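Enquirer: Here is a sequence with its predicted model. Questions after.
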Amino acid sequence: MNPFAPASTRAFTCRAALFDMDGTLVDSTAVVEEVWGELADRYGLDIEEILRTSHGVQAIDTVKRFAPAGSDVVALTRELGAMERVRTAGIIAIPGAARLLGSLPADAVALVTSADRVLADIRMDAAGLAMPGTSVTAEVVTRGKPHPEGYLTAARLLGVEPGDAVVFEDAPAGIAAGVAAGIRTVAVGSKTGPLPPGVLHIQDYAEVSASVTSDAQGRRTISFRL
């Protein structure tokens, strides 16, 4: 399978689907902006710059970048995590996400998120989405997005080669991670930034469909139509 087919190709097959969470399956914008806004107010930081660059990357990497010199980065990251875990107001599923996930084989789906497992469970539950049986969260990887480690790990856990998978991502860092992993990547939503060659784009999953078939060798395949 060619993960970098022309972006005009709106139908393709794969063997596994890898999803980011925030902005891809779950709309948590209200909570994210509230929590990071409070941090920016406390330290006199540029909230617009934080939101522009933090999307899709691990919280600790953003804290390292913006926290004042001498800050306890680990403690501040833990504080932010604790704030996020108790705030779920306004969290909803991206349109069509529940239907699409429900149409896919459970053992061919993975969540790959920069959130830790506790926060991922909370947000998926708040959005009314079932947590995939395979998940790669912040504590599982040593290098966060845009490094491809998370997506390569997910493909390995599902037993597929990178070229046999598809990544759904909304953030530039995550899109870069999918592309770097050699996985066909579909950008979701309006905050993707300029797209690399071959990356498809959808606004949400309202018009996306998936069906399960078998190839000539009898192996299960997933056919997507965007």
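Expert: Received the coordinates, thanks. Small disclaimer: the values here were computed from a predicted structure and weren't measured.
Enquirer: going forward, measure contacts between C-alpha atoms and count neighbours the same way
Expert: Noted.
Enquirer: Now the helix or strand where Leu51 lies: buried residues?
Expert: Assessed by DSSP states H and E, Leu51 sits inside helix 47-54. Buried residues in helix 47-54, counted by 16 or more other Cα atoms under 10 Å: Ile47, Ile50, Ser54.
Enquirer: here comes the other one, which I'd like you to weigh against the first:
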Amino acid sequence: MAQGPHQLHDIGTGVADKAVLFDVDGVLVDSYPAYRRIWSRWATQRNLDPDLVWSHTHGRRPVDTIAVVAPQLDAEAEYRLVRDIMADEGDAFPVYPDAAAVLRLLTGRRWGVVTSGRAPTVLHRLLVGGLPNPPVLVDSGHVRLGKPDPEGYLQAARLLHLPTSDCLVIEDAPAGIEAARAAGMTVIAVRTTHPDDELAGAHHRVDTLGDTIPLITDWLDRAHP
């Protein structure tokens, strides 16, 4: 783990007794086309099957993907190469059109981000897309185990001072859904990167981020039993 929990982006929480947590890639940021190019280029350079490599990337930290598809290589060194390739993509990572409207729902509420990416990259892409900094951000450097392990979501709940049952998660990948469910959270899956049958572990499934708005509103306003 690169940094201790005290260095996470815990910069304040809202007043409500529930929180919404977002994955980033495939949820707030439309990174699918750019990442497909990045991983295909890396796989070709390493004489690996690009489709096989791609199938292991969703919702996982890059170092975890590399460790699975190329265990003979130094994962950290290869991740540096992936980041170099990523730099060539520039700002080819637009936010989804509905992202701003969804986050406006959470003004004065508790929310955060749990991502397999790196905080500086994530914050830059949100800024370029006109989105606010998340009050809580847990990135790949703040966990020992990435998704599908629940560690990241559990850390976010602690930073938000809430039980996991009071956290709603928006995810797009099976690994993220598994992580959130293992943390004891309710999950909405968006069908932005995976077919419906691969998202069966989520409590709700919708087509777009905008389609989460009525579900989020209902969940936040629902009284505790």
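Expert: Alright, I've got the coordinates. Note that the coordinates shown come from a computational prediction; the quantities given were computed from them, not determined experimentally.
Enquirer: about what we covered before: residue range for the helix holding Leu51 of the first structure in the second structure?
Expert: On the second structure, the counterpart of helix 47-54 of the first structure by TM-score structural alignment is residues 50-57.
Enquirer: which residues in the first structure form strands?
Expert: Ranges of strands in the first structure, per DSSP state E, are 11-14, 16-19, 26-27, 92-93, 109-112, 134-136, 165-169, 184-188, 200-202, 209-214, 220-225.
Enquirer: So which residues make contact with the first one?
Expert: When you say that, I think you mean strand 11-14 of the first structure. Strand 11-14 of the first structure is contacted from outside by Met1, Asp164, Ala165, Val166, Thr221, Ile222, Ser223, Phe224, Arg225, Leu226, using Cα atoms under 8 Å, 6 or more residues apart in numbering.
Enquirer: most neighbours, which of these?
Expert: Ala165 (28 neighbours; other Cα atoms under 10 Å).
Enquirer: Nearest residue to the aligned partner of it in the second structure in space, please, no chain neighbours.
Expert: Using TM-score structural alignment as the criterion, Ala165 of the first structure maps onto Cys167 of the second structure. Counting by Cα to Cα, 6 or more residues apart in numbering, Ala19 is the residue found nearest to Cys167 of the second structure once chain neighbours are left out, at 4.9 Å.
Enquirer: contacting residues for that neighbour?
Expert: Taking Cα under 8 Å, 6+ apart, we find Ala19 of the second structure in contact with Arg109, Arg110, Trp111, Gly112, Leu160, Leu162, Asp166, Cys167, Leu168, Leu220.
Enquirer: Including distance to Leu73 of the second structure, could the residues you listed go into a markdown table?
Expert: Converted to a markdown table, the contacts of Ala19 of the second structure look like this (distance: Cα to Cα, whole Å):
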| residue | distance to Leu73 of the second structure |
| --- | --- |
| Arg109 | 44 |
| Arg110 | 41 |
| Trp111 | 37 |
| Gly112 | 34 |
| Leu160 | 38 |
| Leu162 | 40 |
| Asp166 | 41 |
| Cys167 | 38 |
| Leu168 | 37 |
| Leu220 | 45 |
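Enquirer: out of these, who's nearest Gly129 of the second structure?
Expert: Gly112 (16.7 Å; Cα to Cα).
Enquirer: Distance check, the closest one against Arg80 of the second structure.
Expert: Separation of Gly112 of the second structure from Arg80 of the second structure (Cα to Cα, to the nearest Å) stands at 27 Å.
Enquirer: These two: which has the busier surroundings?
Expert: Using other Cα under 10 Å, the more surrounded residue of Gly112 of the second structure and Arg80 is Gly112, with 25 against 13.
Enquirer: And that one, what's its match in the first structure?
Expert: So Gly112 of the second structure corresponds to Ala110, using TM-score structural alignment.
Enquirer: Contacts only, for that match.
Expert: Ala17, Leu18, Phe19, Pro132, Gly133, Thr134, Ser135, Val136, Ala154, Leu158.
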